[in-house]
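[1] kindly return the folded structure for what I paste below:
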Amino acid sequence: MSASDPVANLQTLIRCPSVTPAEGGALSTLEAMLVPLGFAVERIVASEPGMPDIENLYARLGTDGPHLMFAGHTDVVPPGDETSWRHPPFAAEIDAGELFGRGAVDMKGGIACFVAAVARHIEEHDPPKGSISFLITGDEEGPAVNGTEKLLKWAAEKGERWDACLVGEPTNPDVLGDMIKIGRRGSVSGKVTVFGVQGHAAYPHLADNPVRSLLPLAAALMDEPFDTGTPEFPASNLEVTSIDVGNPATNVIPAKAGFAFNIRFNDTWTAETLKAEIIRRLDKAATASPLRPGRAPARYEIVWAERPSHVFLTRNNGLIASLSGAVEEVTGRVPALSTTGGTSDARFIKDYCPVVEFGLVGQTMHMVDERVALADLETLTQIYGTFLSRWFDNALLS
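    Modelled structure (predicted):
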């Protein structure tokens, strides 16, 4: 079977139940597609104490520069209640012009289309005068510890160097051709614990209710805007995502209370300067709480999540222009250049080469009945193929 058919490629990949951390046969399937095209394929297992081992794949076609990387993941989120699906989540069935299955959009569809685009490029033009590599992880939907970050380090240590990267995540909100991601906001998470003195609710003077401190501390983080945004990024935004007192008794003042938060931040900040601002706000609120007049400053501690995601913006005009031009040529749409949305593995790749993201329409990702239009698979394959030609032509001239 030719790898130039994105629908067949995707059906084969979806039928591999590769729910994180299981490989599920997906990397073996991808290897079987790439080897006949001339790729040298390596499978790397990454480990970390206390976490499951993750199998990853690196494949390269060519030995010279310029070198273009395509990055993505074959792992998928759980399907949830499989009886709620119109078609079984790993059957890859087609219905009314749509292909159903977990990972159809996020992001086996992007991988299937890029493989098809490379296969067609080789059939029509021979291999490019340079190199193409696939960097594919099985740990993007999980903790992302044993995936792309370690795979990049392994490849770089053996001498791999890249000139640019395209990540095939679903980036389009409504229609294929809407949006290219040229950067991502940073992300910092933390948990605040406020300490009080347990006591009877009828005798509050003998206790110290931590909830009275928690509320102004949480408000201090959400109230005043952190910034107004930049030309490339929206305003930074903090959300309190959980409040927990853990107190089953309504007549007992608890000894402690806590809340968790996450902030998505723009390039006004670094993770370090943002942490300092959050602590400044907490300290100020702890000493001036209107809910506990006459009391000493509130006692709290903050524990930061171990792995903040750093903000980045790609400024490589050649890469962006090659992809934007390909999208416009195939679809007639001029894609918006965006930094919205959550984090992706591009946050690791940006330390090695310029990176952009473009893939399918993301409306059904992670949902029951995740699906993709067959027409979009063909269109994305054409966009990727046009991008390949444009990027290598530009890179060889520069």
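[2] CA atoms for contacts and neighbours, from now on please.
    Noted.
[3] isn't there a helix covering M33?
    Yes. Counting by DSSP: H, G, I helix; E, B strand; the rest coil, M33 is part of a helix.
[4] before we go on, could you also do this sequence so I can check it against the first one:
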Amino acid sequence: MNNQCKDSKPLSLLYRLVSCPSTTGTAEEVGVEKELFNILSEMEYFKNHPENLMLHPIPGDRHGRCAVAGLVKGKGEKTVILLSHHDVVDTADYGPIREHALNPDRLASSLDPSTLDPETLADRASGGWIFGRGVADMKAGIALFISLMDEMSSAREGLRGNILFLSVPDEETNSAGMTGSVAFLNQFACSRGLEYIGLVNSEPCSFNPDGTYNMYIGSIGKLLPAVFCFGREAHAREPYAGVNANLIMAELIRAIEGNARLSDKYGDDITMPPANLKAMDLKDVYSASTPPASIAFFNMLTYRRSPQEIVSLLKETASASFSRALEIINGRIREYSSASGTSIGELEWKPRVYTYMEMYNLCLERHGEPFTKHMEDFIGTEAGKAADERDLTVKIIKEVHSFCPDRNPKVVIAFSPPYYPHVTVTGKDKKEANTLHAVERLSQFCAGNFGIDLKVNRFFNGISDLSYCGVQDAEEVIGLLKPNMPVWGHPYLVPVDEIKKLDVPAVILGPWGKDLHKFTERLNLESYLVTTPALLRFYVDTLLNLNH
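    The predicted structure follows:
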């Protein structure tokens, strides 16, 4: 990298942002929020209009984190949101050179060539890439948006609308920043007389093997079902006297893990199949008894499916898996009876599958108000002790089951955070039609000016904050998720009604980055300094002009 390039204003801004630690889920994010606010305060526009620059506290956040917002006011009410996140994943993967992870120049010279693949070695040698934690994901996007605002605010007489910058914390963890900012966006639009016509997220993008460059007009959805198997405890010397919860769970995991039939489809697009993220029995200590209960969390991705459809699929799969487990046990009882010359009765249980809400209601019918009061007190006590929302989910369901009048073996299906709605631009209304038209013009501009063909993807297949820009079938979603997610409101909450109200068409268009979340994370300089700034400016201008 030559010195002239290093001294450029956009690159200096990026280095300043990268040097500020902001590991996700920590108080470091507060520090980068203050720095980001200071950077924006240095812009001439915000010196003259400080009332348009603000920190929005994330409600109930234990770290005291904020979203950083800045409005550049042009003509009229039409407004484009520039969305970014300022948290980064931690730097532990840098190992012995961790101290240089936030210093791109020192990091590049500190990387051990023997740990790099040929592509990374070539990129480092070319001088056309900068390395460091957050350079691509996504402090480059923040810097690009700040530069774009600075440029557009200096020519406001020709600005046919408004630009709202919003940078949020916690994208890499639970998206508490975005979910905690949706209501703010709606309130801000109301108080300032704004109409949101589109949103751009500048997450890093990539080239495909055929030379096309990716952008996205939507984002994949994610649900995290928490599936509980409750068996019948037995002593190890009499295993056929009960049913091992782990056997039921093993059959369930075997049926779900990597099963393409459980993938979701949208046209030619298909999600990756479900994956088991955690499985364990719920025995507190070792004993000679079989596990009475077990839990598994599954990552399920969606393009179209609603939570209700996911529940139906899981119920069907759980019932079949339960039946197979009983068949296995009874087959082995017959084998043992034959081998030992004894007569052991087969298990006569039938598969029982409940949603969490169904089990909760059974308990409520039997125990009434004292049960409700007990669970309120229990959750209030345990919420502060649990390691995270998943841990609290396990504690709550285990406690509810202790009140369940049905003591037979069963499977219980619940949901745990995080929940990401799938979202995509379909052209359903004028704003979405204008978004698709602007994307089409952008493709022509990119090909004509840079010789690059854009590939417009319907879904970004990494989880992103775009999910909280709109939601399909909001009433059905909240009607099923709220009663089946035990930690809903304790404190996890997806503001579905506010998201429905926001409902802004969103795209992802960002600079070229590689190896995100790895110690070889890097950003392409030409994309950052030349191509992406031009694409972002063209897209925002086009969107404002189409909606004017």
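[5] what's the TM-score here?
    In this superposition the chains share a TM-score of 0.87, using TM-score structural alignment, normalised by the length of the first structure; 391 aligned residues with a Cα RMSD of 2.9 Å.
[6] ok, longest helix in the first structure?
    Criterion DSSP state H: the longest helix present in the first structure is helix 374-397.
[7] so which elements touch that one?
    Helix 374-397 of the first structure is packed against helix 6-14, helix 108-125, helix 317-331, with contacts defined by 3 or more Cα pairs under 8 Å, 6 or more residues apart in numbering; DSSP states H and E.
[8] what residues sit buried inside that helix?
    374, 376-388, 390-392, 395 (16 or more other Cα atoms under 10 Å).
[9] how about stretch 311-325 of the first structure?
    Quick answer for stretch 311-325 of the first structure (16+ other Cα under 10 Å): V311, F312, L313, T314, L319, I320, S322, L323, S324, G325.
[10] again with stretch 4-18 of the second structure
    Here stretch 4-18 of the second structure shows P10, L11, L13, L14, Y15, R16, L17, V18 as buried, counting by 16+ other Cα under 10 Å.
[11] any idea what the last one aligns with in the first structure?
    In the first structure, V18 of the second structure lines up with I14, judged by TM-score structural alignment.
[12] list the residues that contact M54 of the second structure.
    M54 of the second structure makes contact with F37, V68, A69, G70, according to Cα atoms under 8 Å, 6 or more residues apart in numbering.
[13] counterpart of it over in the first structure?
    Per TM-score structural alignment, M54 of the second structure is aligned with E42.
[14] and its match, how far from T29 of the first structure?
    13 Å (Cα to Cα, to the nearest Å).
[15] now do F70 of the first structure
    17 Å.
[16] the two: which is more packed in?
    In this view F70 of the first structure and T29 are compared by other Cα atoms under 10 Å, and F70 has more residues nearby, 21 against 15.
[17] distance check, the more buried one against Y58 of the first structure.
    According to Cα to Cα, F70 of the first structure and Y58 of the first structure sit 10 Å apart.
[18] so what sits against both of the two?
    If you check F70 of the first structure and Y58 against Cα under 8 Å, 6+ apart, the residues they both contact are S133, F134, L135.
[19] ranking the residues you listed by neighbours, who comes first?
    Most surrounded of the shared contacts of F70 and Y58 of the first structure: other Cα under 10 Å gives F134, at 25 neighbours.
[20] so what's it up against?
    Contacts for F134 of the first structure (Cα under 8 Å, 6+ apart) come out as L57, Y58, A59, R60, M69, F70, A71.
[21] and the longest helix of the first structure, how far out from the chain's middle?
    What separates the centre of helix 374-397 of the first structure from the centre of its chain is 22 Å, taken as Cα atoms, centre = their mean, to the nearest Å.
[22] residue ranges for the helices of the stretch 251-400 of the second structure, please.
    For the stretch 251-400 of the second structure, helices defined by DSSP state H, counting those that start in this stretch occupy the ranges 307-340, 356-367, 369-382, 389-401.
[23] that's all I had, so thanks and see you.
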